[in-house]
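**Student:** Fold the following for me, if possible:
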Amino acid sequence: MQHKVVIVGSGPAGYTAAIYLGRAGLDPVMVTGALTPGGQLVNTTEVENFPGFPKGIMGPELMDNMRAQAKRFGTEFIADDVVAIEAVEPATDGQDSARPSYRLNLSDGDVLQTEAVIIATGSNFRKLGVPGEQELSGHGVSYCATCDGFFFRDKPIVVVGGGDSAFEEALFLTRFGSSVTLIHRRDEFRASQIMVDRAKQNPKLRLLTNTVVTEVHGTETAPATAPAAPALNLGGLSLTPKPQVNVSSVSLKNTVTGEESELETAAVFVAIGHTPATDFAADVVTRDSDGYITVDGASTRTTAAGIFAAGDCVDRVYRQAISAAGMGCRAALDAQAYLND
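**Tutor:** Model (predicted):
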């Protein structure tokens, strides 16, 4: 079956594109991802900076709402991953307007054929890979200062990283935290000198070099239930509620002396970079040296006719849900114009 347009990836960019394309009558198909549809926001707790929700909204709920809105306008969802995109050259039938179509190979072996593609697969935070990081993600471990800094007002904060992004996050977090400690594994920073100078001039910010985080620790901050914690029975499966556990400290190791120590903190912000999820499209679109898809100016047009890209797989600067949603809108309008040409 030949589809008009297939969206690869969910999240704010993908769902917004689907809403616009569905309302345009283009019957979009969305390949959401096999494991975590909804992008990074499904792992976020409260979102307070998305317009229209004055009291905030939980990240998973926001994504569920977007999905329901896309479904309302006829989006078909496929819970799978795209492993490769192949260009299919048009038949030589003498028509000058003939355009290539695209074959999307899915991880389960299925194949989708489409006239246009919107890539909205986002990017993945690079992680420390230390004990406690995954378990305390969303409970003090964060990858976005703009999203979560407010929750740690008047509390000690740790930032891990040595580039401009890490310094930007650390300086931003000094607005909230009682103190901010930026930890870097080397004695020299990758950040620009002006960022380092600003950090050194900020009395709330301490720079800790030649140091790595080896473990993130948590402390129980609330019981499972009060006064008791009875097991929940779901279809014969008993689940015992777990107590609330939040970050309380990190274990550190000096990379030169090997000395180990522990630092109390209420939050660990990891800022060691992002990896855009674009490898599957490497054969059809142009990417920069870091793997971000390149687009034409302010548009979402890639170097391949009929393929558009939106969200964090393109945007290395803002990486916000609202900016991704706006780019998803632009991708849908660009795709619509392409299909109607």
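**Student:** From now on I want contacts and neighbour counts done on CA atoms only, so please keep to that.
**Tutor:** OK.
**Student:** can you tell me which residues contact residue 124?
**Tutor:** Counting by Cα atoms under 8 Å, 6 or more residues apart in numbering, residue 124 makes contact with 274, 275, 276, 277.
**Student:** Tell me which of these fall in strands.
**Tutor:** Using DSSP state E, the subset of the contacts of residue 124 located in strands is 274, 275, 276.
**Student:** one more to put side by side:
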Amino acid sequence: MAEEKINKVTIIGSGPAGYTAAIYAARANLQPVVFAGGPTLDHPQRVPGGQLMVTTDVENYPGFPEAITGPELMERFQKQAERFGTVIHMENVVKVDFSQRPFLIQGESVSYRSETVIISTGATAKWLGVKGEDAYKNRGVSACATCDGAFFKNQDVLVVGGGDTAMEEATYLAKIVKHVTVIHRRDTLRASKVMQERALQNPKISFLWNSAVEEVLGDNKGMNGAVVRNLKTGDSQLIKATGLFVAIGHTPNTELFQGVLETHQGGYLKTVPGSTRTNIEGVFACGDVQDSYYRQAITAAGTGCMAAIDAERWLIEHGE
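**Tutor:** This is a model prediction of the structure:
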């Protein structure tokens, strides 16, 4: 391991939050270092840049009226951060020590001591793990109705799940698509009463109870249906649909900080309301790793900006 370097700001994670934090920190002459992340044994498909790296057209990020692909948008974020002097390591952090300052951040090949740390490790969508799901991701299969719903105008789609997220997705999609079929493994919903009633009373939403998706079907144009099995009778049926929205939750990427930083029940990092501060002085969190509600590229970027400003002001207050 090379000799540890001491810097003012280290950002763990990339994506809209991490790169925006880097842009603001670099322009404040804080010379940030970014550990952008990469594949791991548990997540071999994870790539630097976050969930947008597996997103095709992004139509709702301001400034791109003709749309832009997720990877291209992240490439622009990265280049802008580098333009102002950000040092980026395309590797994972394997160990942190927040017990004393400067904090220790140990990567796969390089190690730093840092006066402040910004965490932007994001969250990973939970998937069904069924045949055809991977093949039709971004070609019908999605985990974000707000991101992709507009592509399915006047079409029939499926939503899998029974919690608040699933009901929110179904209700949102019903404003855009022709019809929504919600597929749920049980015969009752886990969603809050108000969310249940909103979905159950919507004439454009129907339900398949005690059911699970077995396979996603399609052709070279994209998804065109799904095989759904009734878990009580064992009978299967083909449901024609051009979209499948998996709404069974997200897992925040917080394994590295377990037992060190405070988290909510769902594992998302706790931040002081109105800021990005965590329970440890000098450690900040932004993006989807601390946001279980909005989970949008633009809100992640916004909190990345906040984290950089919070870190800069913290350094000034502490004479750094």
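**Student:** And the TM-score between them?
**Tutor:** TM-score of the superposed chains, computed with TM-score structural alignment, normalised by the length of the second structure, equals 0.93; 306 aligned residues with a Cα RMSD of 1.1 Å.
**Student:** possible to save the contacts of residue 124 of the first structure as CSV with neighbour count?
**Tutor:** Below are the contacts of residue 124 of the first structure laid out as CSV (neighbours: other Cα atoms under 10 Å):
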residue, neighbour count
274, 19
275, 16
276, 20
277, 20
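**Student:** Which one of these is nearest to residue 288 of the first structure?
**Tutor:** Using Cα to Cα, residue 276 is the member of the contacts of residue 124 of the first structure that sits closest to residue 288 of the first structure, with 10.6 Å.
**Student:** Is the closest one in contact with residue 313, as I believe?
**Tutor:** Yes: between residue 276 of the first structure and residue 313 there is a contact under Cα atoms under 8 Å: 5.0 Å.
**Student:** what residues do these two have in common as contacts?
**Tutor:** 121, 122, 123, 292.
**Student:** Out of those, list just those in strands.
**Tutor:** Reading strands off those with DSSP E, I get residue 123.
**Student:** Out of the shared contacts of residue 276 and residue 313 of the first structure, flag the one nearest to residue 252 of the first structure.
**Tutor:** Closest approach to residue 252 of the first structure among those (Cα to Cα): residue 123, at 27.8 Å.
**Student:** what secondary structure does the residue nearest to the spatial centre of the first structure sit in?
**Tutor:** Nearest residue to the geometric centre of the first structure (Cα atoms, centre = their mean): residue 40, 4.1 Å. Assigned with DSSP: H, G, I helix; E, B strand; the rest coil, residue 40 of the first structure falls in the helix class.
**Student:** What lines up with it in the second structure?
**Tutor:** By TM-score structural alignment, residue 40 of the first structure lines up with residue 51 in the second structure.
**Student:** what does residue 15 of the first structure give?
**Tutor:** By TM-score structural alignment, residue 15 of the first structure lines up with residue 19 in the second structure.
**Student:** you'd agree that match is in a helix?
**Tutor:** Yes: checked against three-state DSSP, residue 19 of the second structure lies within a helix.
**Student:** Quick one: residues contacting it.
**Tutor:** For residue 19 of the second structure, the contacting residues are 77, 78, 81, 301, 304, taking Cα under 8 Å, 6+ apart as the criterion.
**Student:** quick one: the helices in the second structure?
**Tutor:** Along the second structure, counting by DSSP state H, helices occupy 15-27, 70-83, 145-148, 164-174, 193-200, 297-317.
**Student:** returning to that earlier point: now the shared contacts of residue 276 and residue 313 of the first structure as JSON lines including distance to residue 5 of the first structure and neighbour count?
**Tutor:** Below are those laid out as JSON lines (distance: Cα to Cα, whole Å; neighbours: other Cα atoms under 10 Å):
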{"residue": "121", "distance to residue 5 of the first structure": "15", "neighbour count": "29"}
{"residue": "122", "distance to residue 5 of the first structure": "18", "neighbour count": "30"}
{"residue": "123", "distance to residue 5 of the first structure": "22", "neighbour count": "23"}
{"residue": "292", "distance to residue 5 of the first structure": "22", "neighbour count": "23"}
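**Student:** all strands for the stretch 1-150 of the first structure, in order.
**Tutor:** For the stretch 1-150 of the first structure, the strands defined by DSSP state E, counting those that start in this stretch cover 2-8, 29-31, 46-47, 57-58, 76-78, 82-88, 101-106, 111-119, 123-125, 141-142.
**Student:** how much does the longest one stray from the second structure?
**Tutor:** It stands for strand 111-119 of the first structure. For strand 111-119 of the first structure, the mean deviation from the second structure after alignment is 1.0 Å (mean Cα distance after the TM-score superposition for the first structure).
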